[in-house]
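Engineer: coords below, sequence missing:
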């Protein structure tokens, strides 16, 4: 590895949002070989460049080359910050304190990731974040009634890239009226950097229960045990055999989604830092590995089932099915309609705080 230098932050213009608002790209340099590029459009993580064990540097997230390309790509949420409510709300409806609320449907009659004009399609305000890391703080004001959600919501998300190669996302939110909030990040990870796709990865998810869903990805019934199912990922599991057409067709949950698009409930008590392990992704050859740690109670694993090669990534390669995986730390989908789930209600005077850390153990000591 190269000798360490001081962490650095810089930004530059990066096109325009559909309404003409200028967009910036912020570059974070850890000083130790890991870098990130974050757009103010959608809070998108466009690049996350991580050295391999042999020193080769490449981005391990899928990205698009321009702001305009992101704006035109409705649906995949590539690298975006997602809100006000990540995942699905059945039929775009939810109750809160005795009143019903409606969010515009944008996925098979349901509201997905905050509706058709969610946080992934907004221009966030960016400022350098203080501290010893390379960091940028993004802020957004979602007005009362935005996409049908009650309350004016102030949101802040800080990207921090440390000298130890860890990328931390800190989420904060406040409201002036009771509302529901579920924030996540929708990065697509490919640790082979476009060489081999998910077939060349192992995945471990330390959860003993997952959430079964219907054909429209809405939760049905209580969480189910992963035992003796393809959802048992408690040991590092090679993804290739799990994602063959035959394997997907053999299990009704996988068949309906075209692969994994499911929520695991995370087991175990958080550590002293409030984080618990959510997932470990690694290449078969050991060249890169990533651990995901979070304060959230669950993780949604999505294996890029809807990527159809219609988009071309920053590396010039088409974004094809099962090329990458999303590891979306969050609360459970459709929680406002399931009082038995951990609550996503945020009230005035409360402050939502959430953290997810992406660690690269193959670089330990580098």
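Structural biologist: Received the coordinates, thanks. Predicted model only: the values in this text are computed from it and were never measured.
Engineer: C-alpha only now, for contacts and for neighbours.
Structural biologist: OK.
Engineer: how about residue 116, what does it touch?
Structural biologist: Contact analysis of residue 116 by C-alpha atoms under 8 Å, 6 or more residues apart in numbering lists 104-106.
Engineer: between those residues, which is nearest residue 148?
Structural biologist: Among those, residue 104 lies closest to residue 148 (C-alpha to C-alpha), at 7.4 Å.
Engineer: Give me the distance between the closest one and residue 180.
Structural biologist: In this view, residue 104 and residue 180 are 15 Å apart by C-alpha to C-alpha, to the nearest Å.
Engineer: Looking at the two, which is more packed in?
Structural biologist: Neighbours per residue, other C-alpha atoms under 10 Å: of residue 104 and residue 180, the larger number sits with residue 180, 22 against 18.
Engineer: my guess is the more buried one meets residue 85, correct?
Structural biologist: Yes - at 7.1 Å, residue 180 counts as touching residue 85 under the criterion of C-alpha atoms under 8 Å.
Engineer: Put this next to the previous one:
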């Protein structure tokens, strides 16, 4: 009898253990779920009543990237310094409300057209399309409600390299753009402390597409500090001069002999206030598009940033032909998050892309997407130390 009772007790214990283990692995409710290297929590409600979610991707090294399906925003990015200490290096917020109140595209997916289109108009196949003029007289980053302000459908994909797949269908005529556009973006946190972003889109009518991510970085991890001591290399021998409204003039100008030459390492602050350079004046610093020396659609190393105190290095690889290097010149303290008000030049962006205003400039590489074609690009942001 004692042996039988002991056997029953052991069976009960094993059954409880198995049930508990299974519950830990598979339990999902409205507030939280865990699938090994991916965690999901509620991130708040939009004014429409829709619920936003926040996904945390982790790799074996300890890197953490948090992404919300509202705008595809990277909210947090923990990267190691030279001593192995992980801190957040991405400007943003821990609150959905902060993004709704004021956000200069922190960490967001940008579309249908990243960057500017002159006077909010372009002509395609003989028809003129009118967009919102949401940046002075120009259209910027997809309009008043671009892809940064919509709720994407999210699918976490677990594995050694966790992924978050986001999909969104932009209706024909949304924000003035022609064609129903089906968009897919996959974030992959890789083993080598890099985040790969794969973009794909298809349309049922000729349209223009230029997708990017608008992450702001400060590699010190202290968002009260300016980024002027960060050292930058851009593998670009030309840049696009702009007019007073930051629309490209159409010229591809050599960077040699200008404050825009980052073919060798320079601190961001070394020439950013050059009073003699009209382009610096127009951008209030750097807010321009650099054209890569290698303009192929191969994945290539196009930029690197080094922060000496932390030892952090950020490298950028992309299939795109250009990059918008922006130094937070319009940050004015209105956007808040993570315990700070984000001020002038406390973050920088490296937005891989096609050229601004391409729909109006025939000499620029085309951004037209037609039915039966697939828009497909890849960008990787990789962290290391030295």
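Structural biologist: Ah, there it is. Values in this document were obtained by computation on a predicted structure and should not be read as measured data.
Engineer: okay, now residue 96 of structure 1: neighbour count?
Structural biologist: Residue 96 of structure 1 - counted by other C-alpha under 10 Å - has 14 other residues nearby.
Engineer: contacting residues around the aligned residue in structure 2 for it?
Structural biologist: Superposed on structure 2 with TM-score structural alignment, residue 96 of structure 1 falls opposite residue 124. Residues in contact with residue 124 of structure 2 (C-alpha under 8 Å, 6+ apart) are 206-207, 359.
Engineer: Residue 295 of structure 1 -> structure 2?
Structural biologist: Using TM-score structural alignment as the criterion, residue 295 of structure 1 maps onto residue 319 of structure 2.
Engineer: just checking, that match touches residue 297?
Structural biologist: Yes - counting by C-alpha under 8 Å, residue 319 of structure 2 touches residue 297, with 4.5 Å between them.
Engineer: These two: which has the busier surroundings?
Structural biologist: Comparing residue 319 of structure 2 with residue 297 by neighbour count (other C-alpha under 10 Å), the higher total belongs to residue 319, at 21 against 13.
Engineer: Tell me how far that one lies from residue 237 of structure 2.
Structural biologist: According to C-alpha to C-alpha, residue 319 of structure 2 and residue 237 of structure 2 sit 17 Å apart.
Engineer: How about residue 72 of structure 2?
Structural biologist: According to C-alpha to C-alpha, residue 72 of structure 2 stands 32 Å off from residue 237 of structure 2.
Engineer: and the two? which has more neighbours close in?
Structural biologist: Per other C-alpha under 10 Å, whichever of residue 72 of structure 2 and residue 237 has more neighbours is residue 72, with 29 against 19.
Engineer: these two touch, right, the more buried one and residue 106?
Structural biologist: No - applying C-alpha under 8 Å as the test, residue 72 of structure 2 and residue 106 come out as separate, 10.3 Å apart.
Engineer: Show me what counts as buried in stretch 8-23 of structure 1.
Structural biologist: 8-9, 11, 14-17, 23 (16 or more other C-alpha atoms under 10 Å).
Engineer: now that stretch: which residue numbers in structure 2?
Structural biologist: The aligned range for stretch 8-23 of structure 1 is 37-52, by TM-score structural alignment.
Engineer: how long is the matching stretch end to end?
Structural biologist: One end of stretch 37-52 of structure 2 sits 20 Å from the other (C-alpha to C-alpha).
Engineer: now stretch 14-23 of structure 1
Structural biologist: Terminal-residue distance, stretch 14-23 of structure 1 (C-alpha to C-alpha): 5 Å.
Engineer: which stretches of the stretch 1-150 of structure 2 form helices?
Structural biologist: For the stretch 1-150 of structure 2, applying DSSP state H, counting those that start in this stretch gives helices covering 2-26, 96-101.
Engineer: hey, where'd the strands end up in the stretch 101-250 of structure 2?
Structural biologist: 109-110, 116-117, 121-124, 127-130, 139-140, 153-157, 163-170, 181-189, 194-203, 207-208, 212-213, 216-217, 231-234, 236-239 (DSSP state E, counting those that start in this stretch).
Engineer: which helices and strands does the first one pack with?
Structural biologist: Contact analysis of strand 109-110 of structure 2 by 3 or more C-alpha pairs under 8 Å, 6 or more residues apart in numbering; DSSP states H and E lists strand 212-213 as its packing neighbours.
Engineer: once aligned to structure 1, how far is the strand it packs on on average?
Structural biologist: In the superposition with structure 1, the average deviation recorded for strand 212-213 of structure 2 is 0.5 Å (mean C-alpha distance after the TM-score superposition for structure 1).
Engineer: Tell me who's in contact with the counterpart of residue 153 of structure 2 in structure 1.
Structural biologist: Matched by TM-score structural alignment, residue 153 of structure 2 corresponds to residue 125 in structure 1. Contact analysis of residue 125 of structure 1 by C-alpha under 8 Å, 6+ apart lists 40, 138-140.
Engineer: Try it again at 10 Å.
Structural biologist: Residue 125 of structure 1 makes contacts with 23-24, 40-41, 43, 136-141, 156, as judged by C-alpha atoms under 10 Å, 6 or more residues apart in numbering.
Engineer: What is the nearest of the residues you listed to residue 332 of structure 1?
Structural biologist: Nearest to residue 332 of structure 1 among those: residue 156, at 21.1 Å, using C-alpha to C-alpha.
Engineer: Now do the same for that closest one: its match in structure 2.
Structural biologist: By TM-score structural alignment, residue 156 of structure 1 lines up with residue 184.
Engineer: I'd assumed residue 170 was in contact with that match.
Structural biologist: No - the pair residue 184 of structure 2 / residue 170 is not scored as a contact, 11.1 Å apart, by C-alpha atoms under 10 Å.
Engineer: before we move on, back to that, would you reformat the helices of the stretch 1-150 of structure 2 as TSV and include mean neighbour count and distance to residue 243 of structure 2?
Structural biologist: Converted to TSV, the helices of the stretch 1-150 of structure 2 look like this (neighbours: other C-alpha atoms under 10 Å; distance: least, C-alpha to C-alpha, whole Å):
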stretch	mean neighbour count	distance to residue 243 of structure 2
helix 2-26	11	56
helix 96-101	15	30
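Engineer: In JSON lines: the ones you listed, plus distance to residue 336 of structure 2.
Structural biologist: Shown next, in JSON lines, are the helices of the stretch 1-150 of structure 2 (distance: least, C-alpha to C-alpha, whole Å):
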{"stretch": "helix 2-26", "distance to residue 336 of structure 2": "36"}
{"stretch": "helix 96-101", "distance to residue 336 of structure 2": "6"}
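Engineer: what's the closest of these to residue 291 of structure 2?
Structural biologist: Of all the helices of the stretch 1-150 of structure 2, helix 96-101 sits nearest to residue 291 of structure 2, with 31.0 Å by C-alpha to C-alpha.
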